[in-house]
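Asker: following is a predicted model, sequence given first.
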Amino acid sequence: MQMSTELFATLVASVEASSDRALSNNDAPRWIRKLSEEDAILMSQADVRDVCIVTRHLRALLLQHEGKRFLTVSGLDADDDLPEGFEALELTPSFLALAVSQLKLAPRASPIEIFDTIESSFAGEDGYEGHELEDIAKLFPSVSVFKLNEDADSSGSIWRSVGVLLSKFYGQGPIELSGEALNGLKELYEAGSNHVPFRNIVQGHLAITWSGLFLELYRAIEQLYSVPKLVKLTDIWASPKSFYELAELLESQLGWRPKEEDALRELIESCDASLLEMLANELCPDAENKSQAVAKAIYKQRNSLVHFRSAMPEQCYSNEQWNNRICLMIKLVSQLYERHGNNYMLPRAQ
């Protein structure tokens, strides 16, 4: 009932903030007509696992209830061709109330439309049993509800789940991502290491420029830069702490951090030879020392995007070239976290 009260309080506040209309009964209790006892229980007992405000319009809510996981999303146009592990559900009063409350959804309808919908119906009026769901739902941004496959790795992470949907329904996104790039992102969201910083990947996925996506993928790799040196250090000086903790201590207490280009080269050397070959063919086809040349090329591109100096001009690439580079960066992120994610994030066994 509290969430239903919050929903109608949001509508009342929208009318009160306008000079167009004035409710004569703004304090009167209102609610959405009860669908079922099961739905009412979901509203009161569902465990809110996570909330993410991805953009101003794209927002998501991850719920757990009676052993089932649900993803509620606002601001994403999805059709019936859903990715594997997603089952579309009908919007119910509980899912709408939870979405409005947890995602802080503001009404999209005008104050006049809201006034016309709620003014004459309220508790105490003869025959009032609540507003119809469709009448209230249309006053807010669209909300989609999905039941997730609990066995899927992505179902436990709101950012991974949102990423899977973005990969499927990118549509008229701001950059011209190829089918291969979108499939690569989808595979990363679905099957990548749990330690990949998926929030960064989603932010890059929604970037309005190629450089935004490239830099978020680079940042994901950058987090692992201390790994090669920490592997050597802990071989002779064991520590139960995760590499993440050790890297933080070394930088905060001693002011040490790895040299980026050298660290990138060492990480690349830990990858499969086939991936190194693909990177070299795209970035530095004539190089003799491929790992060094690939690291230099990636780091140079990073610098040209981060810095704004005449000595570091940003290079212009075609959509095809950008897609090739993005696909390779996705593969690099995936493989590096598969190899080093556990060591970096988890405490080490003694």
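Answerer: That came in fine, so what should we check first?

Asker: could you use CA atoms for every contact and neighbour count after this?
Answerer: Fine.

Asker: the residue nearest the centre of the chain: what's it in contact with?
Answerer: In the chain, the C-alpha closest to the average C-alpha coordinate belongs to Trp159, at a distance of 3.3 Å (Cα atoms, centre = their mean). Contacts of Trp159 were listed using Cα atoms under 8 Å, 6 or more residues apart in numbering, and they are 52, 198-199, 202.

Asker: if you set the cut-off to 6 Å instead, what comes out?
Answerer: Residues touching Trp159, when contacts are defined by Cα atoms under 6 Å, 6 or more residues apart in numbering, comprise 198-199.

Asker: can I assume it sits in a helix?
Answerer: Yes: secondary structure of Trp159, determined by DSSP: H, G, I helix; E, B strand; the rest coil: located in a helix.

Asker: and the gap between it and Phe70?
Answerer: Trp159 sits 13 Å away from Phe70 when distances are taken as Cα to Cα, to the nearest Å.

Asker: got it, and Val15?
Answerer: According to Cα to Cα, Val15 and Phe70 sit 32 Å apart.

Asker: so where do the helices sit in the stretch 1-150 of the chain?
Answerer: 2-16, 37-45, 93-103, 111-118, 133-137 (DSSP state H, counting those that start in this stretch).

Asker: would a markdown table of these with mean neighbour count be doable?
Answerer: A markdown table is the format used below for the helices of the stretch 1-150 of the chain (neighbours: other Cα atoms under 10 Å):
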| stretch | mean neighbour count |
| --- | --- |
| helix 2-16 | 19 |
| helix 37-45 | 14 |
| helix 93-103 | 23 |
| helix 111-118 | 18 |
| helix 133-137 | 17 |
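
Asker: so for Leu230, which of those helices sits nearest?
Answerer: In this view, the helices of the stretch 1-150 of the chain are compared for proximity to Leu230 by Cα to Cα, and helix 93-103 is the closest at 40.5 Å.

Asker: please compare the first structure with the one that follows:
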Amino acid sequence: MQFDTFENLLFSLVSVSWKHSFLDVYRCIERLFSISFWQEFYQNLGIKDSLINFSANIENYTDWRPKEKEAINKLIDSQPEYAINLLKEIKNDLDGNSEGNLGEFIYKIRNSIVHFRPATEPISIDDKNWDKLIRACLLVIEYCYNQYKDEFNDNCQNQVVIERSRDNLQD
């Protein structure tokens, strides 16, 4: 797991509020948006560079990234049943039904915290559902980071080589 992801999870653990804990966990999911969005296209092109670098290059060179709502829906739809069921429980408790896009539901909660606009309604979540929501998001993180572990490991190894090269140049 990358250091920045580990750092976000650590901040989530020591947070004094549920919403800030959730936001740090959400950032780990957000890290996956472009990777999961571009995976099929990347594989079809047969590119030799890593999927992470490919995703970063698309964003850096074209200034384009997937819309968050679409990306999170695609990501959440591919999750194991136990994570989906937990998210449905929370959605049912808060919205009165478990139908609809679960990714959009998570995104709506995120937006209710980070945006302070008149059109953005705050969402009231009790301790039980905060706990479930964060647990469900952690299940998503565990599943996805295991799914992409080779990508992350390759990218981390490349970063170490780059950093060592920089250190050698400075000596």
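Answerer: Cool, got the structure. All figures in this text were calculated on a predicted structure; none of them were measured in a lab.

Asker: about what we covered before: out of the helices of the stretch 1-150 of structure 1, nearest to Lys331 of structure 1?
Answerer: helix 93-103 (32.9 Å).

Asker: how far off helix 37-45 does the closest one point, in degrees?
Answerer: 20 degrees (axes from the mean of the first three to the mean of the last three Cα atoms, to 10 degrees).

Asker: helix 93-103 of structure 1 aligns to what range in structure 2?
Answerer: The counterpart of helix 93-103 of structure 1 in structure 2, counting by TM-score structural alignment, does not exist; no residue aligns.

Asker: map the residue nearest to the centre of structure 1 onto structure 2.
Answerer: Across the two structures, Trp159 of structure 1 finds no equivalent in structure 2, going by TM-score structural alignment.

Asker: any idea how far Val143 of structure 1 is from Trp159 of structure 1?
Answerer: Distance, Trp159 of structure 1 to Val143 of structure 1, by Cα to Cα: 17 Å.

Asker: before we move on, what about Gln223 of structure 1?
Answerer: For Gln223 of structure 1 relative to Val143 of structure 1 (Cα to Cα), the value is 35 Å.

Asker: higher neighbour count, the two?
Answerer: Using other Cα atoms under 10 Å, the more surrounded residue of Gln223 of structure 1 and Val143 is Val143, with 22 against 14.

Asker: contacting residues for the more buried one?
Answerer: The contact partners of Val143 of structure 1, taken as Cα under 6 Å, 6+ apart, are 73-74.

Asker: got it, and the one 3 residues further on?
Answerer: Residues near Phe146 of structure 1 by Cα under 6 Å, 6+ apart: 70-71, 86-89.

Asker: at 8 Å instead, please
Answerer: With contact set as Cα under 8 Å, 6+ apart, Phe146 of structure 1 has these partners: 70-72, 86-89.

Asker: now swap in Glu251 of structure 1 and tell me
Answerer: Contacts for Glu251 of structure 1 were tallied using Cα under 8 Å, 6+ apart; they are Arg257.

Asker: one step back: of the helices of the stretch 1-150 of structure 1, which is nearest Asp286 of structure 1?
Answerer: Shortest distance between Asp286 of structure 1 and the helices of the stretch 1-150 of structure 1, using Cα to Cα, is found for helix 93-103: 51.6 Å.

Asker: so which strand or helix has the aligned residue in structure 1 for Ser112 of structure 2?
Answerer: With TM-score structural alignment as the criterion, the equivalent of Ser112 of structure 2 in structure 1 is Ser304. Using DSSP states H and E, Ser304 of structure 1 falls within helix 290-306.

Asker: what does Phe22 of structure 2 give?
Answerer: Per DSSP H and E, the secondary structure element for Phe22 of structure 2 is helix 18-30.

Asker: after superposing, tell me the mean distance of the next helix or strand after that helix to structure 1.
Answerer: Note on helix 18-30 of structure 2: by DSSP H and E, the next helix or strand toward the C-terminus is helix 33-45. When structure 1 is superposed, helix 33-45 of structure 2 averages 1.7 Å from its matched positions, counting by mean Cα distance after the TM-score superposition for structure 1.

Asker: and the next helix or strand after helix 33-45 of structure 2, what's buried?
Answerer: Stepping forward along the backbone from helix 33-45 of structure 2, the first helix or strand reached (DSSP H and E) is helix 51-62. Residues of helix 51-62 of structure 2 classed as buried under the neighbour-count rule (16 or more other Cα atoms under 10 Å) are 51-52, 54-56.
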